[in-house]
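Peer 1: Please find the sequence and the predicted model below.
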Amino acid sequence: MKHTISVLVEDESGVLSRISGLFARRGFNIISLAVGSTEKIGISRITMSVIGDNRTIEQLIKQLYKLVNILKVQNITNIPCVERELMLIKINATKFNRSYILEVANIFRAKVVDISHNYLILEVTGDPGKIVAIENLLSQYDIIEIARTGKIALIRESNINTELLRTQLNNKKKYVYS
């Protein structure tokens, strides 16, 4: 199962290296990694996606707490969160497919951040599912390059799980229209 781990660390050189070393020694592959400053000076948030079972992830979290400069570690996989990712995608946009690409960009609320005679660069921000969906739609065209950030996430203080609400709403619609 894919887990999302949020780690608050002190801004000191070598922190990320120690964390990635721990993961490497344990045989874990970090699928997604994003690091950035927080609201507090001198503290950064690291958001990682890793694959493992619950027991293994618990052990990994205990090991993370043993590292220097680690302030807080949370497995936020099953906690209602707001998750976002950013993708830049460069596409070969000919006169034959440009309007379709722009239509898809509009539907996904992507921004055109660069345009030339033969290429478009789109900026897409959203939950990881949205990123995968637009990439899949545009994969039928000549994608030249993709750059993606890792997933970032913050826990919802409202404790409302929008994914669960979306699933329930879709199930109600299926029931009504059946």
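Peer 2: That came through, no problem.
Peer 1: From here on, just use CA atoms for contacts and neighbour counts.
Peer 2: Noted.
Peer 1: how about the helices of this structure, start to end?
Peer 2: Assigned by DSSP state H, the helices in the chain fall at 15-25, 54-65, 98-107, 128-138, 162-177.
Peer 1: Now find how far off-centre the third one is within its chain.
Peer 2: The chain centroid and the centroid of helix 98-107 are separated by 23 Å, computed with CA atoms, centre = their mean, to the nearest Å.
Peer 1: Next one for the comparison:
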Amino acid sequence: MHIQDEAVERHVLAVLVDNEAGILARIAGMFTARGYNIESLTVADISEDHAISRITIATNGPPHVIEQIIHQLDRLVPVHSVRDLTESGPHVQRELALVKVAGKGDNRIEAMRLADAYRARIVDASTESFIFEITGAPEKIQTFVALMREVGLVEVGRTGVVAVGRGPNAG
């Protein structure tokens, strides 16, 4: 089987790291140096003493590339653990987006109707535009943004994926 024949899979990785300057650059540099793609990346301090951060990376590639990514991340010194949430079982993933839409008349009414159907919340409004806040699976966000293009999409800001494994154990 040739590499180009392998199925590309999307994986969500949870990486626990020391909360120190430069770790994000080292991880991004590792991806860049090896030609791996980062679909989204989020990072936040998760410990009470601010010593540990959790980096959530959505990436894609054939299974052997995902395995290489995990092994490379695991070798970085300030990395405590790498968990492939996609492989380790059920998990919940969400993303937040702010979506600005401009329009009047029918387009304005349609934007509000679609926002209601997608449970997007109006966080700012003027007589000529709205900013909607929407959370959900990345596919839901993508679909909502595509629909808003048809009624006056101006701008989109997305957080990237955050994910947590289901069940009582920490990952």
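Peer 2: Cool, the structure landed. Worth saying up front: this structure is predicted, and the values here are computed from it rather than measured.
Peer 1: Need the TM-score from the superposition.
Peer 2: Here the superposed chains carry a TM-score of 0.87, computed using TM-score structural alignment, normalised by the length of the second structure; 159 aligned residues with a CA RMSD of 1.5 Å.
Peer 1: export the helices of the first structure to TSV and tack on distance to Met87 of the first structure and mean neighbour count?
Peer 2: Output for these, formatted as TSV (distance: least, CA to CA, whole Å; neighbours: other CA atoms under 10 Å):
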stretch	distance to Met87 of the first structure	mean neighbour count
helix 15-25	23	14
helix 54-65	27	14
helix 98-107	12	15
helix 128-138	7	14
helix 162-177	21	11
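Peer 1: could you dump these to a markdown table with distance to Ile79 of the first structure?
Peer 2: Output for the helices of the first structure, formatted as a markdown table (distance: least, CA to CA, whole Å):
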| stretch | distance to Ile79 of the first structure |
| --- | --- |
| helix 15-25 | 23 |
| helix 54-65 | 14 |
| helix 98-107 | 29 |
| helix 128-138 | 16 |
| helix 162-177 | 11 |
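Peer 1: right, so of those helices, which gets closest to Ser6 of the first structure?
Peer 2: helix 54-65 (10.0 Å; CA to CA).
Peer 1: center of the first structure, which residue is that?
Peer 2: Centroid-nearest residue in the first structure: Lys151, 2.1 Å away (criterion: CA atoms, centre = their mean).
Peer 1: Map that one across to the second structure for me.
Peer 2: Lys151 of the first structure maps onto Val161 in the second structure, with residues paired by TM-score structural alignment.
Peer 1: check contacts around that match.
Peer 2: 40-42, 56-58, 93-95, 138 (CA atoms under 8 Å, 6 or more residues apart in numbering).
Peer 1: How much space separates the counterpart of Ser99 of the first structure in the second structure from Val99 of the second structure?
Peer 2: Alignment note (TM-score structural alignment): Ser99 of the first structure maps to Ile109 of the second structure. Separation of Ile109 of the second structure from Val99 of the second structure (CA to CA, to the nearest Å): 16 Å.
Peer 1: which of the contacts of Val161 of the second structure has the most neighbours?
Peer 2: Thr56 (25 neighbours; other CA atoms under 10 Å).
Peer 1: Could you find the counterpart of that one in the first structure?
Peer 2: In the first structure, the residue matched to Thr56 of the second structure (TM-score structural alignment) is Thr47.
Peer 1: Next: Gly136 of the second structure.
Peer 2: Checking TM-score structural alignment: Gly136 of the second structure goes with Gly126.
Peer 1: so how many other residues sit close to its match?
Peer 2: Neighbour number of Gly126 of the first structure under other CA under 10 Å is 18.
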